[in-house]
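> Everything below, folded, please.
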Amino acid sequence: MTDTQQRVAMGYIKGVFGIKGWVKVSASTEYSDSLLDYPEWLLSKDGNTLTVSVEAGKVAGDELQVKFEGIDDRDRAFALRGYTIEIPREAFAPAEEGEYYWADLVGMSVVNRDGIVFGQVKNLLETGANDVLVVEGAYGQKLIPFVSQYVGEVDHDSRTINVDWGLDY
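Sure, this is the predicted structure:
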């Protein structure tokens, strides 16, 4: 079993579809069908974890509909409602040069050019124009646009993001 620190939540099962075991999925990925790139999912809820294999999947409107192997009726599918979908981090494809998985950025320390540690990345926001780092620490919450104008080096080894951002911004 994969350590929970190495699993990334990618959405949840929000309901059932039809009578043959299909579920409706709310994906927290850029493209909902990208979850179908992973043949096995870990489902977790209330301390329980199940491993399921994706048999089939399709996008219908703005939702993802998925059929798991061995889940063949509405009742068994309904029992999965509310489970969080997790994917082992090691299953992710390598990020392209200059691109990052949000899951890798969360928890990193953010330091400006003057050596002031703002805190840690708690989340990222998608604004449409660009992503924004949500940083919390001793100086409160800072919202820093994740663009090259403000973000310098992202050092995976030291888990640090260097930014050109002032305390008074």
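
> From now on I want contacts and neighbour counts done on CA atoms only, so please keep to that.
Will do.

> give me the element residue 16 is part of.
Element membership for residue 16 (DSSP states H and E) is strand 7-17.

> Just the residues contacting the following helix or strand past that strand, thanks.
For strand 7-17, the following helix or strand on the C-terminal side (DSSP H and E) is strand 22-27. With contact meaning Cα atoms under 8 Å, 6 or more residues apart in numbering, strand 22-27 is reached by 10-17, 32, 35, 63-68, 71-74, 77-78.

> How far off centre is strand 22-27?
16 Å (Cα atoms, centre = their mean, to the nearest Å).

> Okay, buried residues for it please.
Neighbour-count burial for strand 22-27, with 16 or more other Cα atoms under 10 Å as criterion, is recorded at 22-27.

> Farthest pair within those residues?
Of all pairs drawn from the buried residues of strand 22-27, the one with the longest distance (Cα to Cα) is 22 and 27, at 15.2 Å.

> just the strands in this protein please.
Remark: strands assigned in the chain by DSSP state E are 7-17, 22-27, 40-45, 48-60, 63-68, 84-88, 109-112, 117-126, 131-137, 140-145, 151-155, 160-163.

> one more to put side by side:
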Amino acid sequence: MGKLLKPKGLQGELRAVIFNEFGSALKVETEIWLKTEEVNYFSWKIETIRIAGEKSCIKLSGCNTLEDAEKIQGLGFFLPRDKFEPIEENEHYLVDLIGSHVFDENKKSLGTVLD
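The predicted structure follows:
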């Protein structure tokens, strides 16, 4: 869904890259999951969010200081599958394509979709 970047200000807000900035699934009170390098997941609720491409900002409940924000900067964040927005027929979420083999129109292998 996205990645937390560097802290913005002193109140625990972080800049973020949101991979689907057109979606409406990310809003105040939405529960997201942060993934650590050790592949542990932690649940946080969104307190405030402003989606604006590479200048998006997010504040999570309980993240109230610069030090709190520094502890979680750089982590990826995800939504539980039941919170995904509905998609049209023949549309796919990227997560569903990971591990798929990709071929060109001549059936030449181009590689595998990675995370």
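
> And the contacts of strand 22-27 of structure 1, which of them are buried?
When the contacts of strand 22-27 of structure 1 are checked for burial by 16+ other Cα under 10 Å, the buried set is 10-17, 32, 35, 64-68, 71, 74, 77-78.

> and the equivalent of residue 99 of structure 1 over in structure 2, how many residues sit next to it?
Using TM-score structural alignment, the partner of residue 99 of structure 1 in structure 2 is residue 91. Using other Cα atoms under 10 Å, residue 91 of structure 2 has 8 neighbouring residues.

> do the same with residue 104 of structure 2
So residue 104 of structure 2, with other Cα under 10 Å, has 9 neighbours.

> Wait, it touches residue 110, no?
Yes. Taking contacts as Cα atoms under 8 Å, residue 104 of structure 2 lies within contact range of residue 110: 6.7 Å.

> my guess is residue 44 of structure 2 contacts residue 61, does it?
Yes. Judged on Cα under 8 Å, residue 44 of structure 2 makes contact with residue 61 at a distance of 6.6 Å.

> Comparing these two, which shows the higher neighbour count?
More crowded of residue 44 of structure 2 and residue 61, by other Cα under 10 Å: residue 44, with 18 against 15.

> What's the match for the more buried one in structure 1?
Match for residue 44 of structure 2 (TM-score structural alignment): residue 52.

> Relative to residue 11 of structure 1, how far out is residue 44 of structure 1?
For residue 44 of structure 1, the distance to residue 11 of structure 1 equals 11 Å [Cα to Cα, to the nearest Å].

> overlap in contacts of the two?
Common neighbours of residue 44 of structure 1 and residue 11 (Cα under 8 Å, 6+ apart) are 84-86.

> most surrounded residue in those residues?
That'd be residue 85 among these, by other Cα under 10 Å, with 26 neighbours.

> what's the burial count for residue 48 of structure 2?
Neighbours of residue 48 of structure 2 using other Cα under 10 Å come to 16.

> Find me the equivalent region of the helix ranked longest in structure 2 in structure 1.
For structure 2, the longest helix by residue count, based on DSSP state H, is helix 66-72. With TM-score structural alignment applied, helix 66-72 of structure 2 matches the range 74-80 in structure 1.
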